[in-house]
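Peer 1: curious how this folds, go ahead:
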Amino acid sequence: MSIKTEQKIETCLLKNENGLKLSLINYGGRITNIEVPDRNGNFGNVVLNLDEKDYLQPNPFIGALIGRYANRIANAGFHLNEEFFKVDNNEGENCLHGGIGGFDAVFWTIEKLSDTKVLLTYDSPHLEMGFPGNLKVKVSYELTKANELKIDYYAICDMETVINLTQHSYFNLTANFGKKIIDHEVFINADAFLPISATIPTGELRAVKGGAFDFNTPKRICADINENDEQLKTAGGYDHCFILNNNPEDLSLAATAYDPESGRFLEVFTTEPGMQFYTGNSLDGSLKIPNQSGKYEKRSGFCFETQHFPDSPNQPDFPSVILQAGEEFSSTTVYKFSVKAREDQ
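Peer 2: All right, here's what the predicted structure looks like:
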């Protein structure tokens, strides 16, 4: 189903003094371009994007801001203050990324604050996609002098509600979307992850040590992704929330990714307790790569989605996602770009 709207897509461009560029659109607050240099100083876009018309068609949340609730809510419902709230079920019986009309599918108001910073705002009315309360959301994107993309999230609601916000860019540090991301070397600062039944966490916190989900020593994505592991088979690859080794009050290192070919190196820092590592399992060749003859195949990009845990409204042992009336929600994630010299030199 396509989106029916009279609003128009608008584009905003940010650029820092080092030449990094970020493009975004008001529809879904989607990042459409991040141009960063390789080890030879050649700039290239490292996030998957679409032709403008394709953003308005169903797609796997490419580049989008996600809310009100990132990831899944089992059976598309939860209890809050002894009241049951039924939310949109857009993934079978479950709610994924806020539902079919989530923050990825609305028009945000964009205010460009400077050449390097933009503010996006959206007011989500009470019971939009079934979620309680009138929620006011602000998100800023900023390119820093240190070649970071700094994302600050803020929200406030007039009723008690649940909230979980993230950014759903798909990275491919080769800047060549015809190449898969399986040779990227990934580190994840986590000693445990959340195993799933179908797509919903079972509630178990499973240690990663020595297994396919152990990224405490950097390894290529392809190293274990095809192992005979029931969790990898269930998800068709990695699509799991990792429990980060950090203090949520601090901005801490969550993960890194390195493309040995280009030398591009990505570091992720966050105040969030978890990060969904997703390896583009649902990309199926149906989406066209802009200005190219090819299409996005499975493993064309990966996501580092910093967030609270999936299905937390139904799992009281998980960190709370409840936002009290009048309380301010805030969260910060930083994506830092740099390069490494060739290791064989």
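Peer 1: going forward, measure contacts and count neighbours with C-alpha atoms only.
Peer 2: Will do.
Peer 1: neighbours of the nearest residue to L173 once chain neighbours are set aside, how many?
Peer 2: Leaving aside its sequence neighbours, L173 sits nearest to V46 (CA to CA, 6 or more residues apart in numbering; 5.0 Å). Other residues near V46 number 23, with proximity taken as other CA atoms under 10 Å.
Peer 1: and P316, by the same measure?
Peer 2: The criterion is other CA under 10 Å. On that basis, P316 has 11 neighbouring residues.
Peer 1: what sits against Y27?
Peer 2: The neighbours of Y27, taking CA atoms under 8 Å, 6 or more residues apart in numbering as the test, are 9-10, 104-108.
Peer 1: hang on, I meant G67
Peer 2: Taking CA under 8 Å, 6+ apart as the contact definition, G67 lies against 97-98, 102-104, 163-166.
Peer 1: quick revisit: between the contacts of Y27, which is nearest K340?
Peer 2: Of all the contacts of Y27, K340 sits closest to D104, with 33.6 Å by CA to CA.
Peer 1: list the contacts of the residue nearest to that closest one when sequence neighbours are not counted.
Peer 2: Distances taken as CA to CA, 6+ apart put G28 closest to D104, at 3.9 Å, once the chain neighbours are dropped. With contacts defined as CA under 8 Å, 6+ apart, G28 is in contact with 64-65, 103-108.
Peer 1: redo those residues as JSON lines? Include secondary structure.
Peer 2: Output for the contacts of G28, formatted as JSON lines (DSSP: H, G, I helix; E, B strand; the rest coil):
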{"residue": "A64", "secondary structure": "strand"}
{"residue": "L65", "secondary structure": "strand"}
{"residue": "F103", "secondary structure": "helix"}
{"residue": "D104", "secondary structure": "helix"}
{"residue": "A105", "secondary structure": "helix"}
{"residue": "V106", "secondary structure": "coil"}
{"residue": "F107", "secondary structure": "strand"}
{"residue": "W108", "secondary structure": "coil"}
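Peer 1: want to put them side by side, so please do this one too:
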Amino acid sequence: MNVSLVEDEFGHIEDDKGQQKTIKRYTWTNINKVSIQVITYGGYITSIKIPDKNGVIEDIAIGFKNIDGYLSPANRFFGATIGRVANRIKDGKMTVEGVAYSLATNNGPNHLHGGIKGFDKVIWESYVKGTTLYLSYHADDMEEGYPGDILATVSFQLTAENDFLIDYKATTTKPCPVNLTNHSYFNLAGNGKGSAELYKHIVSLNADKITEVDSQGIPTGNLPSVANTVFDLRVPKVLGDVIHKVPGAPGFDHNFCITRGSEQCNAFVARVAHTGSGRVMEVYSNQPGVQFYTSNFLPEGDDLMGKDGFIKKHGGFCLETQKYPDSINHKSFPNSILYPGEQYHHTTTFRFIVEKQ
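Peer 2: As a prediction, the model looks like this:
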């Protein structure tokens, strides 16, 4: 069999009703010795093991050994499924169809990644068909301040060609913004290798503009060209050569506007390579943007223990495919409102490659 999928337990947690719930873990393995794990709590990708050019297998996904780490307040969405709305909404305020809503604020005065209890902090229902895992979650009307009941389903599948396919779908009973994503942190040298190896990564992004942000990471509404700036990653750059040149910030935490054709088709988003190991990751998606984040706000000291040592600042990178941040408050940005009778559909492919040379 080219790809296998097995289920086991990752731990137990108490739900909102005080009942003990089993957290399931699903593990794919393919003929190339690529292995990926997802759990039903928060839809977290907890492990991505990839051989290097010499056949040495490393886990390239930053995270924790057990469920306690993912329940900890120190967890920074390491591998989480994010919703209802990824990224920031200014002041937690939005107006939908003429009705004003106040959302939970959990990032200073702003709303981030779905709120205080977003989709990353719930137990998802699971179903397996063949080697595809389906996770589903029903969010109630006004949960975290959002209107409408939402039924979200995310499918995960590893192929024999080392593609990891994530497919998001959602329906709603009231008009509401929806913007799901995955928040994995990657270090292609190995998740415990830290900033020294991260700086050696070679990054390219298929984006000719970014969403300009203020000091709080909130879009101003301007979409400046990346030409002649540190954000021009259309030509591959060594991350260590550019990460410290980002103006007013300790690294990248910006939405890049993907150069694409039809939103119905997957477009090339990014390519990241680590020459020392030969590991390469490419990203493809039908979404108009991607948040490139370089772990700027992780601790600098030995404060956060991960599965392979301490997790620190600039220890990993994220590529979160998405609608533009705060789209609900910018009419010129791609529409993020889902209406009853419509289906939200977001596809992302993470392609893992091992270059022998």
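Peer 1: TM-score for the pair, please.
Peer 2: The pair, once superposed, lands on a TM-score of 0.93 when counted by TM-score structural alignment, normalised by the length of structure 1; 333 aligned residues with a CA RMSD of 1.3 Å.
Peer 1: quick revisit: in structure 2, what residue corresponds to the residue nearest to D104 of structure 1?
Peer 2: Matched across to structure 2, G28 of structure 1 falls on G42, judged by TM-score structural alignment.
Peer 1: G289 of structure 2 versus its match, what's the distance?
Peer 2: Look at G42 of structure 2 and G289 of structure 2: by CA to CA, to the nearest Å, they are 23 Å apart.
Peer 1: over to Y134 of structure 2?
Peer 2: Going from Y134 of structure 2 to G289 of structure 2 by CA to CA gives 24 Å.
Peer 1: would you map the helices across structure 2?
Peer 2: 67-71, 194-198, 239-242 (DSSP state H).
Peer 1: closest one to H274 of structure 2 among these?
Peer 2: Between H274 of structure 2 and the helices of structure 2, the shortest gap by CA to CA is with helix 194-198, which sits at 8.3 Å.
Peer 1: list the buried residues for that closest one?
Peer 2: Using 16 or more other CA atoms under 10 Å as the test for burial, helix 194-198 of structure 2 gives 194-195, 197-198.
Peer 1: between those, which is nearest A170 of structure 2?
Peer 2: Distance to A170 of structure 2, by CA to CA, is smallest for L198 among the buried residues of helix 194-198 of structure 2, at 34.6 Å.
Peer 1: so how far is E97 of structure 2 from the closest one?
Peer 2: Taking CA to CA as the measure, L198 of structure 2 falls 44 Å from E97 of structure 2.
Peer 1: the stretch 151-300 of structure 1: strands as residue ranges?
Peer 2: For the stretch 151-300 of structure 1, applying DSSP state E, counting those that start in this stretch gives strands covering 161-162, 166-168, 185-188, 190-193, 196-197, 200-201, 206-207, 219-220, 239-244, 252-258, 264-270, 274-278.
Peer 1: would you mind putting those into TSV with distance to N16 of structure 1 and mean neighbour count alongside?
Peer 2: Supplementary listing: the strands of the stretch 151-300 of structure 1 in TSV, determined by distance: least, CA to CA, whole Å; neighbours: other CA atoms under 10 Å:
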stretch	distance to N16 of structure 1	mean neighbour count
strand 161-162	35	21
strand 166-168	21	25
strand 185-188	27	22
strand 190-193	32	20
strand 196-197	41	16
strand 200-201	40	20
strand 206-207	40	16
strand 219-220	31	18
strand 239-244	30	25
strand 252-258	22	23
strand 264-270	17	22
strand 274-278	27	24
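Peer 1: picking up where we left off before, state the distance from the residue nearest to L173 of structure 1 to A190 of structure 1.
Peer 2: V46 of structure 1 sits at a distance of 25 Å from A190 of structure 1 (criterion: CA to CA).
Peer 1: repeat that for D311 of structure 1.
Peer 2: Noted for D311 of structure 1: a distance of 19 Å to A190 of structure 1, by CA to CA.
Peer 1: cool, and S262 of structure 1?
Peer 2: 26 Å.
Peer 1: with T217 of structure 1 instead?
Peer 2: Counting by CA to CA, the gap from T217 of structure 1 to A190 of structure 1 is 11 Å.
Peer 1: try P313 of structure 1
Peer 2: P313 of structure 1 sits 22 Å away from A190 of structure 1, taking CA to CA as the criterion.
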